[in-house]
Structures are given as structure tokens and as C-alpha cells.
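J.: Next comes the sequence, and after it the predicted model I'd like to discuss.
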Amino acid sequence: MRIEQFLISNAERQADKTALVMADQRFTYAQLNDLSDRLAATLADNGVQRNDRVLVFMDNCWEAVVSIFAILKAGAVFSPINASTKADKLAFIVADCEPAAILTLARLMPVVTEALGEQSDIFVASTQRPDGQCPPQAVSLAQCLMSEARKIEHGGIDIDLAMLIYTSGSTGRPKGVMMTHRNCDAAAASITTYLENTPDDIILNVLPLAFDYGLYQLLMSVRLGATLVLEKSFAFPQAIFERVRKERVTGLPLVPTMAAMIMQMRDLQPGFLHTLRYVTNTAAALPVSHIERLQALLPGVQLYSMYGLTECKRCTYLPPEQLGVRPDSVGIAIPNTEAFVIDDDGNRARPGEVGELIIRGPHVMQGYWRNDTETRRVLRPDPVSKLNPAERVLYTGDLFRADEEGFLYFVGRKDDIIKTRGEKVAPKEVEAVLHAHEAIAEAVVVGLPDPVLGQAISAFVVRSDPALSEKEVIRHCARHLEDFMVPKSIEFCLELPKTDTGKVSRRLAAELAEAKA
């Protein structure tokens, strides 16, 4: 099924049900459907055709939601761009995917103007009334929404591209991940199955819609006919908690940085978010101490540890009942997916043996936009089953191990492994020990060039207790780690370096450390 059909069908079945809550505004399914019809007509009238790319350069707002479905209704491909993206990166994306249109916000128009330069063949619509600071072709988004609503007969099918989502660019220039309608539908169906979602769910999302974890909260909610409460950020947790209680939210997606913020709040009482049914976490594994604290604060709430990557959305999940048995595992393959570990020779790895994780399923991307070299590197024939010679599976580039019962454990990125004193160290192992210290809120570990050691282990640490010293951290590590795994240096900071999507960046931490050396 094509994604826009989710909205169209629910507008027919439950027109008056609340689909979206944003600040003090509420939109029914019928209203979202009508607004997106109007914008789709404007896009078509301005030359947007089937399979054209359209950038949605916005933060979390109702206009972004309307834009996404309008683009799909026009038969085009949406590409969500993080609102913090700077002009040079936006210019790269524009040159890479050659969009037919850009939909944006007033405050972001200067970035769009700088990125476009002299280009005048790209349709631009903004919440800002066009003025001398805008590209000459810019129009008002509000004016677009006044167009006559009509169905666009584009002839698209579900194997057409639905979205082009750019990776965060943690290594080099960002790559455009190509996902079809069928890919997106398969991922959303699988996730909502194991989360046991229903139309009665009310999901609160603070994660950027430009981040696939945040984007899928929208896609899954509309697919279900549920309600999405959209917030711009988690900067003020108490306000978010009040929103959860007021809207009777049942599902709350988290990332580790959000969990770390909750861990530092001392006035929270068990059951303070009593309407929640489930909490999810991905982007990186939660430290065991954070899991235990969340379980204490949210009794009766199902906590799902998950693992995924942009190239296939989601790979694994840990059934909540397994948290007490194997809290450091990211679980098993999501429904209708195969996830297995291979060794260096391409054979299935033995239990406990570290190797590369392979993903096989209908949600695996089509490849990277106009980047055949990188596509061939990560999409290759199935090395184990070899059932379909034409099929390509996803080589994640992540190191995993599986236990005797098949539960998977993230070890690290292949590129992240630190080679020190002739030994290989997975940063995650050191980070797990750091997170176990009660005075440490967050930590990230990197390897820095060293003439003697090859690489020296360096840790960036956010303290929850300002009295914590470097010596105490190193002593703590020495008590729990082998000598060669103990960090050589500790750098205290107020917050860890993060990507545009809010994910802790090991690359940025390493660059910062090298700059200070």
C-alpha cells in the first residue's frame, strides 16, 4: 500500500478523530487529509510530478506533517531535512537529489536562499510571506493551502520511492537512503506488531521528523488511525511530562540522551507517568543502570530496547519480559525479518563469536541515491542461505554476537574498534563500565592516535556529581576492566557532542579531543 493511503483511508473511516496534536492546535483526520489535498494540488500546479524529489526543511510542526502527505499525494518523493542543517550541507543535498520543490519555515528561509544561490527553477513555499530576502520563486505556504483540494492522478504504485532520507553524515558527506512505499509499510507493520499498537494509542514524539525514529512515529500513527502528539524537543522535560498526563499518552519513544536527562531529575516519583503503556529506546543501547531506574520510575510500563539503522529502519527488539534476564541485549529480529551474525569468512558465526550483523527483510533500502559504489558495499548477496541469487541483503557494518538462544548483542561499529597495545577494544564495553558509576550521567569513548600505544583510549564524561574527579573515574575503570581497556584520559563536559539528530557522535568527540591535543 502507498503511504498516503493511510491518511486517505482513515479520513474516510474516522473523519472526526484527532490525528495530530501540536501545541494548542488539534487536527482531525479529515482536516489533515483536506490540507494535504490542497498542498498536493499546488505542488502539481507548479510542476511537481511523479518521482520528483521534494525537500521538507522544517522542525516538528503541523506544516511538516501536511507537507509529507501532500508530496506523496502528488506522486513525488519526500526528503525530510533537519531544521538545524546549515546552508553548505543543504546545498550539497540540493545538488545531490535535484529537488523540484522545497517546503520550509520562515526562520529557515535565509538558509534556503543561501543554499540555492542563483538557482531559480526550484519551487519554494514557506510560512514566511515572500519578500526581498527570499528567492524570487518563493510563495507563501498559507496561500498554497488555500488552493482547491483535488485528487492528483499520478499513477504511482507501492514500489515507487516514497522517501529519500539522508544519513546524519557521521562519516563524510550524507548519503540519501532510498525507501519505497512498500519498504516503509513493511517496517511500520512490523514495529506496530511487536509494540501491540492499536488505534486507541496516543503517541508523543519529541524526536525530529527528519530522524527516521521520529518520522516513523508519524507514519505508524497514521497507519494505525491513532493519535500523534508532536513536540519540538525534550529541552523542558517537565513540560513534556505534563503533556503526557494531559493527553493521556500511551507510547513514548526515547533516545539515550533523553533517558540520561531523566536520570538526573531527582524529584520524580514512581508512577509519575501513569497513562503510559510502553516506552521504546533506540539510536544506542541504554546503560543497564538507566534501564533499572526507568523500570523503577515507570512500574508496569513495557520498556523496549531496540536496534536499527536508517538503511532498514528497525532490525531487532528485546521483548520486555527479557529485560531482567539479558538487559544488555538488543533482542531478536523484528517480525518478518532475519537478523544473523557472520564471521570473516561469510559463515554464520558461532554463539559468542563476534561478527558482522546481516539483515534480510522487505524493509531493507533500495540503495543510496546516485551512489552505486556505497550501495554495492552494503547490499550484497545473502552469504548464508543463498536461496535467491538475485536478492541483496544488508551488511550493517556493525559488530554483534549472539548467545546460545539467539539473542543479539551490539559490540560496536567496525570502524569504531580501538586498537591499543596490540589489543582490540570495543568502546561500548568501556562505556558500559563508565555508565555503571552512579556519578556519571553520560559517556562516550574514542581512540586517539598515540605514538606508543597505537591508539589511546579517551573518555568524554558528563557528571551528575560535580565532585567526581578524573582519578576516581580511572580507578573505577581499573576495578572493572582489563588494563589495556582503561581510559588514558578523561574529559569532563557539560554535554556530549551530538549529530543534527541528537545522537551522540563518536566522530565529533574524537575531532574535539584531537583539536585539544
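T.: Yep, that arrived.
J.: CA only for contacts and neighbour counts going forward, please
T.: Noted.
J.: Buried residues in the host helix or strand of residue 491, which are they?
T.: Per DSSP states H and E, residue 491 falls inside strand 489-492. For strand 489-492, burial by neighbour count (16 or more other Cα atoms under 10 Å) applies to 490, 492.
J.: Likewise for stretch 393-411?
T.: Neighbour counts over stretch 393-411 (16+ other Cα under 10 Å) mark 393-402, 406-411 as buried.
J.: putting a second one here so we can go through both:
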Amino acid sequence: MSQDRPWFSSYPQGVPHTVDLEEFHSILSVLDNAIDHYRDRPAFSNFGKVLTYGEIDTLSRQFAAYLLGELQLKKGDRVSIMMPNCLQYPIAIFGVLRAGLTVVNVNPMYTPRELKHQLIDSGSCVLLVVDNFGITASEAIKDTQVRHVITTGLGDMVGFPKGPIINFVLKYIKKLVPDYSIRGAVRFKQALALGQRHALPDVDIELDDIAFLQYTGGTTGVAKGAMLTHRNLVANMQQAGEWLAANDLKLGHEIIITALPLYHIFALTANCLVFMKLGGLNYLISNPRDMPGFVKELKSIPFTAITGVNTLFNGLLNTPGFSEIDFSTLKMTLGGGMAVQRAVADKWKKVTGVTLVEAYGLTETSPAACINPMDLKEYNGAIGLPISSTDACLKDEDGNLVATGEVGELCIKGPQVMKGYWQRPEETAKVLDADGWLHTGDMAKMDERGFFYIVDRKKDMILVSGFNVYPNEIEDVIAGMDGILEVAAVGVPDERSGESVKVFVVRKDPNVTADQIKAYCRENLTGYKQPRHIEFRNELPKTNVGKILRKELRNEPMEPAATAH
């Protein structure tokens, strides 16, 4: 890579070329620094209940003491957390990290099959799950290493009388909490109370200790745990923090809307961790899919920042009442997780008066790798500039650098790049080369000012509302259904979610219907992975060695008549 790094000349004023990677020795030292400075400031809010930095400190210490003193966990043990955004989440993750343990974030929408794979693969010995998904947990934990289950209701930390009312409505009115039974399970609040009986020992936490096992799909269809160390996350907090600080953020006073789930790396780092470092208030939205409710909530919050994916912004813009919100306090809108569409960005600027700034990252980069200048006047179609202490280059198929303006595979190097995939050295070697470059699988080009633009994806990955969907997993599930001969899954454009899954199926039993396939997928795949389009074929295009040519299928025009919706 040329050493001039043209992006430096495009950096916003005040953003350094490198960050001080020695300032903090763990995520906890960043947290403790925030607690020292902002102890009485609000840290997290949900359903109207606010927890201060001091309260997060106390409660996370109680949870850590429970894990170490009561459950006798040892440094490095894995704790799986399966919850939507709620006050229990920051208490739990900071408690797990205080105890020198590793957080395994779990998508609460997983089916029992998907959850079981992640529990077994991570070797988690503890599972914390919200009641809404207790039935999934009860089916999945058998034959895993999970020895302890902690359960909680969504309203449990909200206080009286609102908390019990929330739990009652969810279970008996909205019917969102099926009955379940897990032998020996402990309630979250009981765990906190038990933690008070134990002194929290000093735990030696080092920068290279694994803080999070953050699962991401693989081209093989098997979800892999990206090992994100304290160093990775601290570096990304420093990098993103410097970038955002150039946007006139006021330490201790910012309010960020956290609608993306904290189990997703984008919200985990950009919202929870970065704004914790800045002493901000994370306003947790538990159910952003309820757009009218979400908009109603936004009307009462003087928020200064919001992050999201294209589909979230598009949904808000198309919800009655959104344009009537007072946006006078809004300073920053950051989009990532999937491509931001120009039409959405233009409409966002028109309605809110604030530019929708696009960023780029991966689970494997903790996640931020490139961010556009926060003072961008208009949406520019780029994923931005490599952030402080980050190198980027574009390579061709032979590993040679490509010229400015030419397309190559985007490769990233920096302190935020993962340690590797958990217990998968072969998979790690496929993406991390000997020189430390992470090969992203995304095809991009760079202009003379150092701005990068994504052109296409090298992988067959499908991106649904910011979530990675890998064709092999879909194909493996459907191929396991009676009456199916062959199946190929591809992504097709979708106005609502960016892309959606389409499957081409060759039947062994001609009586198999699209509805039967969809029902089977509902049992085995979480919502965003389920095919929205099913097309039956007599045969699938293949190479001379029999490999199905997904690319040919993906490039075919959509034929509504042949598509089952």
C-alpha cells in the first residue's frame, strides 16, 4: 500500500491520524473512568426508567459477584446473553466483563436449532434469557455445556408499578411470553441479591483477553464466533470517539437513540460502549418494529444522536408523525450495517435537517473501519475514510494492489481487527493473511481523496436489514426437508429490507408446495433468514464439477408469475 494514505488529507479538523492505544487497559477501565466522571448522570433509559452511571456500577458489580462467588465461574468462561434492548443488558455485559468472563451475544429471535449450535460452539456455561424466549432456551439447552440459566422479565428492572404492568401485558394481553419451564433457573433480580453476599475479588483483565464472542455467519453456513478482545473494543471506542468528538459533542450530555439491538456489534460498540465513554445517555428501544410506538417515544426525547440501518430510517420516514418531531437537538445520524440508499438519505436530510452519514464495518472489525466525516453536508454514496490507526487497501485476485479508481477486494488492518474465529483456525486463515490484513470479501474502489465506495460483494452473502444471511445455511435447512432434491439460495432486491432471500427448488416430490417450505423454514430459521420468494425449477445451473451457479440465478430477472409470495 502506498504510504501517503490519501484519506488523511480528507480527515475532519481535529481528528488525529492515530489514537492512544495505551490510555486504557480494558473495557472496564473505560467504564470506570466514565463512572468517575459521570456517576450521577443518566446512563441508560428504558420504558421511562433511568439508571445512572453509579447505579450501573453497583448493579454490574453485584452481577459479577454472583457469577464468581455464587456460580464459581473461572476467568475466560463464556456467558450467553439472549435479550432485546432492556436495562438488564448493560448490567449483564458489564458484570460479565468485570468478572473476567466472555460475553456471548445471542440473537433472541434464534430458533432452538440456531441457539443450540451457538451454545455448543461457544461452550457457554451460563445463559441469561428474557422470558419471551424462555421456551426456545428450554428446548435448546439439552446436551449443551450450560449449567446455569438466569431468566428475567422485560419489565423487571423498570420498577413498581410500571415493571409488573409491562410483564403482565406482554404475557396475558399481547401473548408474547409462552409458558416454559427450566429446572433450577434463577431470576435476574435474585442473582443480583445473591451477588450482594459476596465480595467481588480483583480480577486481572488484560487487553488480549477475549471480551466478546460475536457470532457471524460463514460462507460455509456455520455461524462462527469472532474473538473480540478488550484491545479490539477499546481501540474502536477510541477511534470512533475521536471521530465523533469532532462533531461538537458535549461530554456527559448527549442522548443517543439505541433502536438497533445491543446484541448486534454496531449498536454494542457505537451506542453502548462509545457513548458510555462519552458519558452519554443510551435511550434503549425494546421494540423498534412498532414504528408508531417508536415515533411516539421519540417525540418526548430531546435526542442528539441516532444510529440505524437503512430499513430503520426508511421505516421512520414512512411512519405518520415522524416529520412532526422536534429535531432541533439532533446533531448526528449514523447509518451502517447495510448500504444506505440515496433516496432515504436525501429524505432524512429534508425531514430532519441532519445529514445521514454512512459508515462501514464488520463484526470482525469491532465494527468500525471507515466512517464519513461527521460534518458532511450531503450524502455522498461513500462508506467513508479509514478511521484513525486504520489502514485500508484494495487487492486483486492475486493479492496485488490495484490503482486508484479501480475495483479490488477491500482489506483492513488495525487494532480493532479480531483475534480470529473461535476454535476455527482454518476459517481464520481464510480471512486474516500473514501480514495482518483482514480480507473483507467486499469489492470496493477508492477515489483520489481517500474515500472508499463499495461496488459489490465477493461473497454470496445476502444482507437482510443489516443482518448477514449465508446461502449455505438456508440450503442446508431446506435440503433436510422431505421431498426436496436440490436448492439454491440467493439475495434479491427488496424495497423494505435491502435484500431478501429467494430460493430455487428442485422437487423430488412434485406435491411439495411453497407454503410447506415456508412453514418448515419458520420452524428452523429466524425471521430475516426465511425465504420470501420460492421458485420451482426442473434443474439448477451448475459448473462442470457440479457446483451450483448461484451467480447465474442471482442475475436472472425476477419473474413474478413464477414466484411464490
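T.: Thanks, I have it. Predicted model, so just to flag it, every value in this text is computed and none were measured.
J.: Superposing both, give me the TM-score.
T.: After superposition, the two chains reach a TM-score (TM-score structural alignment, normalised by the length of structure 1) of 0.77; 436 aligned residues with a Cα RMSD of 3.2 Å.
J.: which residues in the stretch 451-565 of structure 2 form helices?
T.: Counting by DSSP state H, counting those that start in this stretch, the stretch 451-565 of structure 2 has helices at residues 471-479, 514-524, 550-554.
J.: Out of those, flag the one nearest residue 179 of structure 2.
T.: Nearest to residue 179 of structure 2, of all these, is helix 514-524, at 18.1 Å by Cα to Cα.
J.: can you tell me which residues contact residue 397 of structure 2?
T.: Applying Cα atoms under 8 Å, 6 or more residues apart in numbering to residue 397 of structure 2 gives the contacts 408-409.
J.: For the helices of the stretch 451-565 of structure 2, give me a markdown table that also has mean neighbour count.
T.: Listed next are these as a markdown table, based on neighbours: other Cα atoms under 10 Å:
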| stretch | mean neighbour count |
| --- | --- |
| helix 471-479 | 20 |
| helix 514-524 | 16 |
| helix 550-554 | 16 |
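J.: contacting residues for the most centrally placed residue in structure 2?
T.: When Cα atoms, centre = their mean is applied to structure 2, the residue found nearest the centroid is residue 264 (1.7 Å). Neighbouring residues of residue 264 of structure 2 by Cα under 8 Å, 6+ apart: 105, 107.
J.: Identify the residue of structure 1 aligned to it.
T.: Matched to structure 1 by TM-score structural alignment, residue 264 of structure 2 sits across from residue 211.
J.: how far away is that match from residue 140 of structure 1?
T.: 26 Å (Cα to Cα, to the nearest Å).
J.: quick one, helices of the stretch 151-300 of structure 1?
T.: 181-194, 212-224, 237-247, 256-263, 288-297.
J.: can you give me the strands in the stretch 401-517 of structure 1?
T.: Using DSSP state E, counting those that start in this stretch, the strands found in the stretch 401-517 of structure 1 span residues 408-413, 418-420, 423-425, 440-450, 454-463, 489-492.
J.: which SS state does the aligned residue in structure 2 for residue 381 of structure 1 fall under?
T.: Structural alignment (TM-score structural alignment) places residue 381 of structure 1 against residue 434 in structure 2. Applying DSSP: H, G, I helix; E, B strand; the rest coil to residue 434 of structure 2 yields a three-state assignment of coil.
J.: Burial check on residue 434 of structure 2, number of neighbours?
T.: For residue 434 of structure 2, the neighbour count with other Cα atoms under 10 Å is 8.
J.: cool, residue 231 of structure 1 as well?
T.: Applying other Cα under 10 Å, we find 19 residues neighbouring residue 231 of structure 1.
J.: and the aligned residue in structure 2 for residue 23 of structure 1, how far is that from residue 400 of structure 2?
T.: Under the alignment (TM-score structural alignment), residue 23 of structure 1 maps onto residue 47 of structure 2. As for residue 47 of structure 2, its distance to residue 400 of structure 2 is 53 Å (criterion: Cα to Cα).
J.: Neighbour count for those two, which is higher?
T.: residue 47 (20 against 12).
J.: tally of neighbours for residue 237 of structure 2?
T.: Residues near residue 237 of structure 2, counting by other Cα under 10 Å, number 27.
J.: What is the aligned counterpart of residue 69 of structure 1 in structure 2?
T.: So residue 69 of structure 1 corresponds to residue 94, using TM-score structural alignment.
J.: Then residue 36 of structure 1?
T.: The equivalent of residue 36 of structure 1 in structure 2 is residue 60 (alignment by TM-score structural alignment).
J.: what secondary structure does its match sit in?
T.: helix.
J.: Against residue 422 of structure 2, how distant is it?
T.: Residue 60 of structure 2 is 26 Å from residue 422 of structure 2, by Cα to Cα.
J.: Tell me how far the aligned residue in structure 2 for residue 273 of structure 1 lies from residue 355 of structure 2.
T.: In structure 2, the residue paired with residue 273 of structure 1 according to TM-score structural alignment is residue 327. Residue 327 of structure 2 sits 12 Å away from residue 355 of structure 2, going by Cα to Cα.
J.: higher neighbour count, those two?
T.: residue 355 (23 against 19).
J.: Quick one: map residue 98 of structure 1 onto structure 2.
T.: Match for residue 98 of structure 1 (TM-score structural alignment): residue 123.
J.: Quick check: its match touching residue 78?
T.: Yes: Residue 123 of structure 2 is within contact range of residue 78, at 6.7 Å (criterion: Cα atoms under 8 Å).
J.: ok, the two, which is more surrounded?
T.: Neighbours were counted for residue 123 of structure 2 and for residue 78 using other Cα under 10 Å; residue 78 has more, 26 against 17.
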